[in-house]
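1. Provide a 3D model corresponding to the input given below.
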Amino acid sequence: MEDEEEFEVMSEVHLGCPPDSHGPHLSRFVISPPLEAESSRFHKLFICESSPSNDQSIALDEDGDLVLPRRRSRFAHSFTLTIQHSITSTLRDVGLQVWKAELVLSDFVLHKMCTSSDFDGTVSLEIGCGTGLVGILLARVAKVVFLTDYGDEILDNCAQNVKINSPLLNPLAVVNVRELDWMGQWPLQNSLSDCKDPKRYSWSSLDLEQVKSATFVYAADVIYKDDLTVALFSKIERLMSMGSKKVLYLALEKRYNFSMDEMEVVANGYACFRRNVREGQEEETKEAKLVGKRIDITEIPQYVKGYERGQDVELWEIRSAS
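-> Below is the predicted model:
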């Protein structure tokens, strides 16, 4: 029987992409503040000074008739993020795709960036970064961003996205693409890149010192397989205990399947997640070393255009329970 990890899967986000496309595909995401949430900080951060000006001078066409100015497009103050991704992938390579919760987390990050300075000058780390979309946005205001995932193909693709979107990055920001295997030990001292023969995407001693000072951790669409979820939270608990206090913002999508054991449709991945994270008002248990609260995503404006959030995406703010 074919291993389940070899089956092809496709994100809902890619439904409009060419079904027979081979190799990397480029998607361009339009990002702008909703009309009801227009922010001068958004324009300062993302709209270049060369944007069309509000020139009120009188213009005439070739016949001498008055040219009336057109109504400004609702996306006049926007920018485009270009992401290279696969349209389908095997389960083990889902990091090559763009997923819905990744876009919800992007909306949250954009809203925080546009309404506060909380993320300014921070050291941030994204776990299971996939295409790197969230971290690329963060690099507009953060001092150092670590984009971590597993496997050269995913990491190469992420590094390429950082390169494609380099004009968007803060020129003073440092963006590091690093390998983080949830199932393996970390950090491994003998894999540090200040050794004589470093491995690509390996960690340096400086990296680990910076991770200790990180205040924010991010993750999206990383809950899909129980053994990986258990390993993931083991790494998160380790990370949260390093250096300064850290906050994890995690976005996930509940995925339902019919269970022969329960004889009903269940979201097993979500259940595994909840065993590892205790909601604030719940009774403390030994198993849950992390405590979290759900963020109401209906209060977060949609900055990334062209996708439907649906009812099954959740966003959590998670801290160490100790």
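
2. going by C-alpha atoms from here, please, whenever you check contacts or count neighbours.
-> Noted.

3. just the helices in the stretch 1-150 of the chain please.
-> Ranges of helices in the stretch 1-150 of the chain, per DSSP state H, counting those that start in this stretch, are 40-46, 100-115, 133-138.

4. what residues sit buried inside the longest one?
-> Read it as helix 100-115. By neighbour count, and taking 16 or more other Cα atoms under 10 Å as the criterion, the buried residues in helix 100-115 are 100-111, 113-114.

5. neighbouring contacts of it?
-> Residues outside helix 100-115 that contact it (Cα atoms under 8 Å, 6 or more residues apart in numbering): 11-13, 39-42, 118-120, 133-134, 137-138, 141, 220-221, 249-253, 297, 300-304, 307, 309, 313-315.

6. selecting buried members of the residues you listed in ChimeraX, what would you type?
-> What follows is the ChimeraX syntax selecting those of the contacts of helix 100-115 that are buried according to 16+ other Cα under 10 Å:
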select :13,39,42,119,133,134,137,138,141,220,221,249,250,251,252,253,297,300,301,302,303,304,309,313,314,315
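
7. could you also give me the structure for this next sequence, so I can compare it with the first?
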Amino acid sequence: MEREDGIQQPLSSEQVMSEVHLGCPPNHSGPHLSHFTISLPPRYENSILRGNTDAVEDMSISASTMFDLDEDGDLILTRRKSKLSSPKKEGFYQELSFVWRAELVLTDFVLHLMSTSSDFDKVVALELGAGTGLVGILLARVAKTVFITDHGDEVLENCEKNVDLNAEIFHGKASVHVRELDWKDSWPPQEENTSPSKGRYSWTQSEIEELKKASLLLAADVIYSDDLTDAFFSILKKLMLDNPEKVLYLAMEKRYNFSLDDLDVVANGYSHFRSYLITEQADDAGCKQLDSASEPFFVGEQIDLRYIPCYVRNYNRGNDVELWKIKLNHKALS
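-> Got it, this is the predicted structure:
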């Protein structure tokens, strides 16, 4: 199993992880330049064609990717490559963190809302477990402030490269900050740890205050181990309590294991994720009803991906990627 920072973790003897990578150049290890093409409908305020997805503009994005091989010679990281006749300057460096299918689905969703509504205009937003920072960087086309966060200097340096490389696509007054956010640390950081002398990715007090105003949280493919899921919802609760109207959009891909206990392929990590949520109706996937005796702190609503166009070209969403809208459960707080 890989963590987001690319470090291999041992599997328990009872479980065998399925292959989750998308495919990448054969027999390749080291830097690799990939290209994206994203097709967008016209911005709603600039065209009477609002809602007409036949009229599109193309955005070219390249990605420098570091491929690593495991001990069997299999590629740990996967990327696809699109042929572009004239790549533009915009791009993404991806060296130690990965772009997964769930992140591309979240990208489609964000681009759809940006192109067809003003919902994300001038918002303060936070991307959790950003990896390459793809979603946060694209959001800076309309948002007021975007905090792109992850854990570890190498991952954050990669995000910073991407921010610098793509600054020209931001709107003129956008502020984009790359910051360290370890979900297992306390939040907010202690005041003595909020100065540039504590590290280039440390928070300032003014940034912490601005983050409290954030209305939009984003995360993709951060659910793949129970410990990580617990840490994620722990920090999410702290962040949302600053502003109970915050909304999280989370894209995830189910991780299937072969369990010797069950003698079957199961998605235990998915069930653990769903145990943190309630929905308006109970189902067979672990979600609880709104009137349950012990109410979770979060309400989840699954978004139907059939209504989200594929703006990112040349990738297959598959059947195991889901997109969730998550908010605080106000009944649990009262």
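
8. what's the TM-score here?
-> Their TM-score after superposition, calculated using TM-score structural alignment, normalised by the length of the first structure, is reported as 0.80; 283 aligned residues with a Cα RMSD of 2.8 Å.

9. how far away is the spatially most central residue of the second structure from Asn46 of the second structure?
-> The C-alpha lying nearest the average C-alpha coordinate of the second structure belongs to Ala220 (Cα atoms, centre = their mean; 2.6 Å). Relative to Asn46 of the second structure, Ala220 of the second structure is positioned 30 Å away (Cα to Cα, to the nearest Å).

10. same thing with Ser186 of the second structure?
-> Using Cα to Cα, one gets 44 Å for the distance from Ser186 of the second structure to Asn46 of the second structure.

11. and these two? Which one has more around it.
-> Of the pair Ser186 of the second structure and Asn46, Ser186 is the one with more neighbours under other Cα atoms under 10 Å, namely 12 against 8.

12. isn't Val291 of the first structure up against Arg278?
-> Yes. Look at Val291 of the first structure against Arg278 with Cα atoms under 8 Å: they come within range, at 4.7 Å.

13. what does stretch 306-320 of the second structure correspond to over in the first structure?
-> Stretch 306-320 of the second structure corresponds to residues 298-312 of the first structure when matched by TM-score structural alignment.

14. and stretch 272-279 of the first structure, how far out from the chain middle?
-> 21 Å (Cα atoms, centre = their mean, to the nearest Å).

15. number of residues surrounding the spatially closest residue to Asp150 of the second structure that is not a sequence neighbour?
-> Distance criterion Cα to Cα, 6 or more residues apart in numbering; nearest residue to Asp150 of the second structure, sequence neighbours excluded, is Gly129 at 4.6 Å. Look at Gly129 of the second structure: counted by other Cα under 10 Å, it has 25 neighbours.

16. list the contacts of Gly129 of the second structure.
-> Contacts for Gly129 of the second structure were tallied using Cα under 8 Å, 6+ apart; they are 149-151, 219-220, 222.

17. Asp58 of the second structure too?
-> 37-40.

18. if we can go back for a sec, need the buried residues of helix 100-115 of the first structure in a markdown table (columns: distance to Asn157 of the first structure).
-> Supplementary listing: those in a markdown table, determined by distance: Cα to Cα, whole Å:
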| residue | distance to Asn157 of the first structure |
| --- | --- |
| Lys100 | 19 |
| Ala101 | 19 |
| Glu102 | 16 |
| Leu103 | 18 |
| Val104 | 21 |
| Leu105 | 20 |
| Ser106 | 18 |
| Asp107 | 22 |
| Phe108 | 24 |
| Val109 | 22 |
| Leu110 | 23 |
| His111 | 26 |
| Met113 | 25 |
| Cys114 | 28 |
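
19. out of the helices of the stretch 1-150 of the first structure, nearest to Thr229 of the first structure?
-> Distance to Thr229 of the first structure, taken as Cα to Cα, is lowest for helix 100-115 among these, at 16.0 Å.

20. by how much does that closest one deviate from the second structure on average?
-> Here the mean offset of helix 100-115 of the first structure against the second structure after fitting is 0.3 Å, by mean Cα distance after the TM-score superposition for the first structure.

21. where along the stretch 151-300 of the second structure do the helices fall?
-> According to DSSP H, counting those that start in this stretch, the helices that the stretch 151-300 of the second structure contains are 153-165, 205-212, 226-241, 268-274.

22. the first one vs the first structure, average distance?
-> In the superposition with the first structure, the aligned residues lie an average of 0.9 Å away from helix 153-165 of the second structure, counting by mean Cα distance after the TM-score superposition for the first structure.

23. and Ser241 of the first structure, how far is that from Asn165 of the first structure?
-> 33 Å.

24. then Leu110 of the first structure?
-> Here the distance between Leu110 of the first structure and Asn165 of the first structure works out to 16 Å (Cα to Cα).

25. chain center to stretch 240-249 of the first structure: distance?
-> Centroid separation between stretch 240-249 of the first structure and its chain, computed with Cα atoms, centre = their mean, is 18 Å.

26. quote the end-to-end distance of that stretch.
-> From the first residue to the last, stretch 240-249 of the first structure extends over 12 Å; the measure is Cα to Cα.
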